[in-house]
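In: only geometry, no sequence info:
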């Protein structure tokens, strides 16, 4: 059997076919064919076995947003604290350099944590909303697209700037939507270039490959037992005829 042909259900299993060599269209696999968009979303938000692969992506996005936002906000606030201290304490900075340096470092550290917290949780929230909306959209539609990126980015941007009033919220909505457009376009191009699909991702990450393998193995075992039973009956009949 060539590597480009799918193994029939009634043949003995040849082991688990590798992800790279599997030639079939994942959306046509029996265990995935009858799923609806709501079925996929229910599976995504099923927490009976902990976070699934989709929610793990959301958790990772939140973590990255917190880290990047914390570092960005912390460094910016620390830099501003240094400049403000030098400007406000120029005499002490030169007359008592050691004390001034220690005091300045204390203020920079305090402002670093203050700025990191202030921007970190907001970036984490922005990233979480964006990734959750995007992953939910592609899971429901069962394909990578741009619309869910634009919508999620717009909502996240709106909430990120909501404290600035109507104008700030609208600006955040527009900027978030544009960022989502760029991100979605990049992802669509990348996934098409590498041949990655949502059904394929779900097939491997949700262990549907094991379900399919077990189903095929059960069919083969049933057929094999039937063949062995028929062979045993024929053997007994032949013995009876010879006697």
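Out: Right, received. Where do you want to start? Please read these numbers as outputs of a predicted model, since none were measured by experiment. Residues are numbered from 1 along each chain as shown.
In: going forward, measure contacts and count neighbours with C-alpha atoms only.
Out: Will do.
In: give me the nearest residue to the residue nearest to the spatial centre of the chain, chain neighbours excluded.
Out: For the chain, the residue nearest the mean C-alpha position is residue 57 (2.9 Å; C-alpha atoms, centre = their mean). Here the nearest residue to residue 57 in space, its sequence neighbours aside, is residue 131; by C-alpha to C-alpha, 6 or more residues apart in numbering that works out to 7.5 Å.
In: I'd say the one you found and residue 60 touch.
Out: No: the pair residue 131 / residue 60 is not scored as a contact, 9.2 Å apart, by C-alpha atoms under 8 Å.
In: just to revisit the earlier point, any idea how far residue 148 is from the residue nearest to residue 57?
Out: 10 Å (C-alpha to C-alpha, to the nearest Å).
In: try residue 81
Out: Residue 81 is 40 Å from residue 148, by C-alpha to C-alpha.
In: the more surrounded of the two?
Out: The residue with more neighbours, out of residue 81 and residue 148, is residue 148; 24 against 21, by other C-alpha atoms under 10 Å.
In: what about versus this one:
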């Protein structure tokens, strides 16, 4: 009996070497590397790889977390610039209309109010367009430059804010000549240094990092999209239920008609 069991075990070991090797050889070869499901094989190691991953889309054709932050910054700048430019321009237009039309004779009070409303509305639209796209462009450029430098370095410091401020200030004065470019770059450097110190100070106090903030903003975007999809799905379900119920009511009133009865 013992000899038969030993023979069966010997045969199993001989026929299944892949099963027997891990048991009797626990040591792994020094040249073996695990590349499947490894975080190190997916995570970029160099600065250029991180930047390339930042500007690449995911497998679901979605932008990266960093570009999502840049996009939100640009849209926020457009909104703030549009509001400020529109409010300031509409106020100036209102005062100009009152001052320039004191001796103007209108057909009626309603006509005067309509002319004033049209004048202020057009001024608001022009001011919102004038300052909206500018603040959107420069906010987006500043955020894109700072984020790219931060991703390349793998850290957050004053370097990305200074470089982004200098580039943005130089481009703002580029149409006024080379001296104005240097002045704009210097002014942008000073302002961005102050803003960078304030941001880094807040990060130190709160114990957060820019990566945490980017992930939080991205999670807000994902949650908003989920809520939007749920609302659409719920609306479609309610609409289909109403149509189905209406169809059932019609059938209950008229009765079912077979195909043979249809002429």
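Out: Looks like it arrived, so ask away. From a predicted model like this one, the values you see are computed outputs, not experimental measurements.
In: show me where the second structure has strands.
Out: Applying DSSP state E to the second structure gives no strands.
In: map residue 100 of the first structure across to the second structure for me.
Out: Under the alignment (TM-score structural alignment), residue 100 of the first structure pairs with residue 112 of the second structure.
In: surely that match is in contact with residue 102?
Out: No: when contacts are counted by C-alpha under 8 Å, residue 112 of the second structure is not listed as touching residue 102 (11.0 Å).
In: neighbour count for the two, which is higher?
Out: Neighbour count, other C-alpha under 10 Å: between residue 112 of the second structure and residue 102, residue 112 has more, with 15 against 8.
In: list the contacts of that one.
Out: residue 106 (C-alpha atoms under 8 Å, 6 or more residues apart in numbering).
In: next one: residue 214 of the first structure
Out: Contacts of residue 214 of the first structure (C-alpha under 8 Å, 6+ apart): none.
In: what lines up with it in the second structure?
Out: Counting by TM-score structural alignment, residue 214 of the first structure has no partner.
In: can you tell me the element residue 214 of the first structure falls in?
Out: Taking DSSP states H and E as the definition, residue 214 of the first structure sits inside helix 208-242.
In: would you mark the buried spots in that helix?
Out: For helix 208-242 of the first structure, the buried set under the neighbour-count rule, 16 or more other C-alpha atoms under 10 Å, comprises 208, 209, 212, 213, 216, 217, 220, 221.
In: and if you look at stretch 80-87 of the first structure?
Out: Neighbour-count burial for stretch 80-87 of the first structure [16+ other C-alpha under 10 Å]: 81, 82, 85, 86.
In: of those residues, which is the nearest to residue 236 of the first structure?
Out: residue 81 (94.6 Å; C-alpha to C-alpha).
In: do you know how far residue 167 of the first structure is from residue 47 of the first structure?
Out: Where residue 47 of the first structure is concerned, residue 167 of the first structure sits at a distance of 39 Å (C-alpha to C-alpha).
In: whoops, residue 193 of the first structure was the one
Out: Relative to residue 47 of the first structure, residue 193 of the first structure is positioned 33 Å away (C-alpha to C-alpha).
In: and residue 214 of the first structure, by the same measure?
Out: According to C-alpha to C-alpha, residue 214 of the first structure stands 24 Å off from residue 47 of the first structure.
In: same check, this time on residue 234 of the first structure
Out: Counting by C-alpha to C-alpha, the gap from residue 234 of the first structure to residue 47 of the first structure is 53 Å.
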